[in-house]
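> here is a sequence with its predicted model. Questions after.
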Amino acid sequence: MTSHPAFRPRVLTGDRPTGPLHLGHYFGSLQNRVRLQAEGAELFVVIPDYQVLTDRDVAEQLQERVEGLILDYLAVGIDAEQAVIFTHSAVPALNQLLLPFLSLVSIAELQRNPTVKDEIAHSRQAQVSGLMLTYPVHQAADILFCKAHLVPVGQDQLPHLEATRTIARRFNARYAHGASPIFPEPEALLSAMPLLLGTDGGKMSKSRGNAIALGASEDETARLIRGAKTDPERRISFDPERRPEVSSLLSLVALCQGRDPHSVAEELGDGGASALKALVTEAVNEHLRPIRKRRAELAGDRGHLRAVLARGNTRANEIAEVTLAEVTAAMGMRY
């Protein structure tokens, strides 16, 4: 990337509308998006609604879930006047890009993508559809249409980003004909956030019922934390290898209060799991209170949410059409 003062890096990020966003999303990604936008990045947030069909038979409650995502984005501080928030289905050029991109990867490459393998393993379908194999290429279209420079990802998403970089590299090599590359190879922006486990001790997930949603009430938050898995040791200590569940809860307090998890553990001492859970509940509810207040206010104006999405869809379409025109010209398909 360049240090030219006029350069604004483009950041592409997003979330599938499969359920409410939770604390893992907030600390792992949403906070980072707000920070990057404040630092001058041009933020693109895709809601890949078509991709819901990759691991389930039907896309349920889509309108409600899309609006819920927009509520969360605005509540945490994403500036809708600056960010481009859009749905995949509203930008037809994304799926036109999918076809040439698919021609650049082999079936074997798609089949051995570890993220695809994981999605198949956790699929809610008896048999996965062909759309599952195209999942990384769908994501490549989402990233490359706006020529994003940075993509915030977790470790588990790195294979998808590498697939995008491969597609960009192969397209440039095949069609740029020695001219300037059409697509940049986007870089991963890894989160430094410690792993937060779900309340059952497994991976925190929208679809596994083990996460605390940003829009949950304080009482619901307290109930979920009371049921969180810990261990029988009374002395509280931060030891992610030996005590992952306790350490995850300590990390959550530390993130909410801007502290070191070791000092949180020392403060709790021999208080045991009940004292730990009480502290987590207090810290989470205190930290999310202004976000939840803002979210409740925004929820009363659905027209505003629709306007945010309409504006983002219009802007995304403008950019996608320009990129598609470049692609068809490079491929010799402008008749």
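Received the coordinates, thanks. Residues are numbered from 1 along each chain as shown.

> make it CA atoms for all contacts and neighbour counts henceforth
OK.

> residue 189 and residue 149 touch, don't they?
No: using C-alpha atoms under 8 Å, residue 189 is not in contact with residue 149, being 9.8 Å away.

> the two: who's more crowded?
Each of residue 189 and residue 149 has its neighbours counted (other C-alpha atoms under 10 Å); residue 149 has more, 22 against 16.

> that older thread, tell me, what's touching residue 189 and residue 149 both at once?
Listed as contacting both residue 189 and residue 149 by C-alpha atoms under 8 Å, 6 or more residues apart in numbering is no residue at all.

> now the strands for the stretch 1-150 of the chain?
10-14, 42-47, 84-87, 150-153 (DSSP state E, counting those that start in this stretch).

> how about the stretch 151-300 of the chain?
187-190.

> what are the ranges of the helices in it?
For the stretch 151-300 of the chain, the helices defined by DSSP state H, counting those that start in this stretch cover 158-175, 218-226, 244-257, 261-268, 272-299.

> what helices or strands is the third one leaning on?
Taking 3 or more C-alpha pairs under 8 Å, 6 or more residues apart in numbering; DSSP states H and E as the contact definition, the neighbouring helices and strands of helix 244-257 are helix 261-268, helix 272-299.

> residue 41: which of those helices is closest?
helix 272-299 (22.4 Å; C-alpha to C-alpha).

> ok, residue 3 to residue 11 distance?
Using C-alpha to C-alpha, to the nearest Å, residue 3 is found at 16 Å from residue 11.

> picking up where we left off before, need the helices of the stretch 151-300 of the chain in CSV (columns: mean neighbour count and distance to residue 42).
Formatted as CSV, those follow (neighbours: other C-alpha atoms under 10 Å; distance: least, C-alpha to C-alpha, whole Å):
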stretch, mean neighbour count, distance to residue 42
helix 158-175, 19, 19
helix 218-226, 17, 34
helix 244-257, 23, 26
helix 261-268, 18, 33
helix 272-299, 18, 23
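
> to residue 30, which of these lies closest?
Distance to residue 30, taken as C-alpha to C-alpha, is lowest for helix 272-299 among the helices of the stretch 151-300 of the chain, at 12.0 Å.

> A further structure is provided below for comparison with the first:
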Amino acid sequence: MTTATATTATSDVTDLTDLDADIRRDPAAHRVLTGDRPTGPLHLGHYFGSLRNRVHLQRLGVEMFLVIPDYQVITDRDIADHLAEHTENLVVDYLATGIDADRATIFTHSSVPALNQLLLPFLSLVSVAELHRNPTVKDEIAHSSQATVNGLMLTYPVHQAADILFCKADLVPVGKDQLPHLEVARTVARRFNERYPHPDGTTVFPRPRALLSSAPLLLGTDGGKMSKSRNNSVPLAADEDTTARLIKGAKTDTDRRISYDPAARPEVSNLLLLTALCQDRAPEEVAEEIGDGGAAALKRTATEAVNEHLRPIRARRAELAADRGHIRQVLRAGAERANATADATLTEVRAVMGSL
């Protein structure tokens, strides 16, 4: 597995390379909170952008909480379609790509009441003006499929803060577009600790750091960002023929000479990068091999690389998808562990607030 390389390293933002040595020295000192909304199938962008790094972190020994935020699905849509199906399929994808459910806590929002109770005291620490100014919220409102924006959308970053802080995660893998949300969690933690200190001088919550991966952003088949909602992705669950059809329809250009130039040739470079990630090679090396073969040869090469790389994952996925009882048991076990953690945190919060 390829480990993400350094991007930024400050007290608030870190990367996997810098953490490797630290985690190996003391894995128990770190806890990661991450997850995916159950709105559709995970795709190659999710896999190379986050899933492989999660497996890597778990293998290093860090404790991981994987939230499936089913309540957050209704932030930007009126109805949560196929919610149970999408939730179970997320678990299938997690396990198929290498997450160990015996070591990771996989759970849904709706199954952990104490987590959601933290939203109320946390909202008292954030002003309405701060919620309105959040750039990620503004972007999500602009792309919302709702006729009118609901209140949950505005409080979405505070709900995410509850996700992170209920388990006292100190590391949160995010993309750069999600940094404003994480800053809300850091602000909530700081303000809570200042307003409600422990009598012994200790603090209730850590200030979580963003874990930025340098895993490159994969484009969709239309040349835009690969996204479930834009219908331009290659799902992990797709069979080999479907994968071939989707990649065959990917946008390229008319220059027969294949070269890796992300700035000038983003679509061609994207397919080269995808091939290189699947084969653990440099995209320039892949381009040199294809040479003057043109877009057809490039797409054939990319299709073969993706199908070869995903073949064992898809085989494992088919086995898991056939045993829904096991998937539901994973969620039940995860909910039990998450509830124990959330109950303990909420008890501590009530105690320092004087409301126990």
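Happy to help now that I have it. Fair warning: this is a prediction, and the values are worked out from it, not measured in the lab.

> what would the helices of the stretch 151-300 of the first structure look like in a markdown table with distance to residue 34 of the first structure?
Shown next, in a markdown table, are the helices of the stretch 151-300 of the first structure (distance: least, C-alpha to C-alpha, whole Å):
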| stretch | distance to residue 34 of the first structure |
| --- | --- |
| helix 158-175 | 21 |
| helix 218-226 | 24 |
| helix 244-257 | 16 |
| helix 261-268 | 24 |
| helix 272-299 | 13 |
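
> of all those, which one is nearest residue 101 of the first structure?
The nearest among the helices of the stretch 151-300 of the first structure, by C-alpha to C-alpha, is helix 158-175 at 6.4 Å.

> can you give me the stretch of the second structure that the closest one aligns onto?
On the second structure, the counterpart of helix 158-175 of the first structure by TM-score structural alignment is residues 179-196.

> need the residues that contact that stretch.
By C-alpha under 8 Å, 6+ apart, the residues outside stretch 179-196 of the second structure that reach it are 122, 125-126, 134-136, 157-158, 160-162, 164-165, 172, 203-210, 352-353.

> drop anything exposed from the residues you listed.
Buried by 16 or more other C-alpha atoms under 10 Å: 122, 125-126, 134, 136, 157-158, 160-162, 164-165, 172, 203-210, 352, out of the contacts of stretch 179-196 of the second structure.

> now do residue 131 of the first structure against residue 45 of the first structure, distance only.
22 Å.

> ok so, going back, now render the strands of the stretch 1-150 of the first structure as CSV, adding distance to residue 302 of the first structure.
Converted to CSV, those look like this (distance: least, C-alpha to C-alpha, whole Å):
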stretch, distance to residue 302 of the first structure
strand 10-14, 21
strand 42-47, 17
strand 84-87, 15
strand 150-153, 28
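
> tell me which of residue 131 and residue 45 of the first structure has more neighbours.
Neighbour count, other C-alpha under 10 Å: between residue 131 of the first structure and residue 45, residue 45 has more, with 22 against 15.

> name all residues that make contact with that one.
12-14, 83-86 are the contacts of residue 45 of the first structure under C-alpha under 8 Å, 6+ apart.

> so which of the residues you listed is the closest to residue 245 of the first structure?
Ranked by distance to residue 245 of the first structure (C-alpha to C-alpha), the contacts of residue 45 of the first structure are led by residue 14 at 27.5 Å.

> that closest one -> the second structure?
The alignment partner of residue 14 of the first structure in the second structure, by TM-score structural alignment, is residue 35.

> re earlier: switch the helices and strands packed on helix 244-257 of the first structure over to TSV; also include distance to residue 37 of the first structure.
What follows is those, written out as TSV (distance: least, C-alpha to C-alpha, whole Å):
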stretch	distance to residue 37 of the first structure
helix 261-268	28
helix 272-299	18
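
> out of those helices, which comes closest to residue 39 of the first structure?
Of these, nearest to residue 39 of the first structure by C-alpha to C-alpha is helix 272-299, at 20.8 Å.

> quick one: list the elements packing against the next helix or strand after that closest one.
Going down the chain from helix 272-299 of the first structure, the next helix or strand is helix 302-330, by DSSP states H and E. Here helix 302-330 of the first structure touches helix 62-76, strand 84-87, helix 92-102, going by 3+ C-alpha pairs under 8 Å, 6+ apart.

> report how many residues lie close to the equivalent of residue 59 of the second structure over in the first structure.
Applying TM-score structural alignment, one finds that residue 59 of the second structure aligns to residue 38 in the first structure. A total of 14 residues lie near residue 38 of the first structure under the criterion other C-alpha under 10 Å.

> residue 38 of the first structure and residue 88 of the first structure, how far apart?
25 Å.

> likewise residue 43 of the first structure?
Per C-alpha to C-alpha, residue 43 of the first structure is found 16 Å from residue 88 of the first structure.

> what about those two, which has more around it?
Applying other C-alpha under 10 Å to residue 43 of the first structure and residue 88 shows that residue 43 carries more neighbours, namely 26 against 20.
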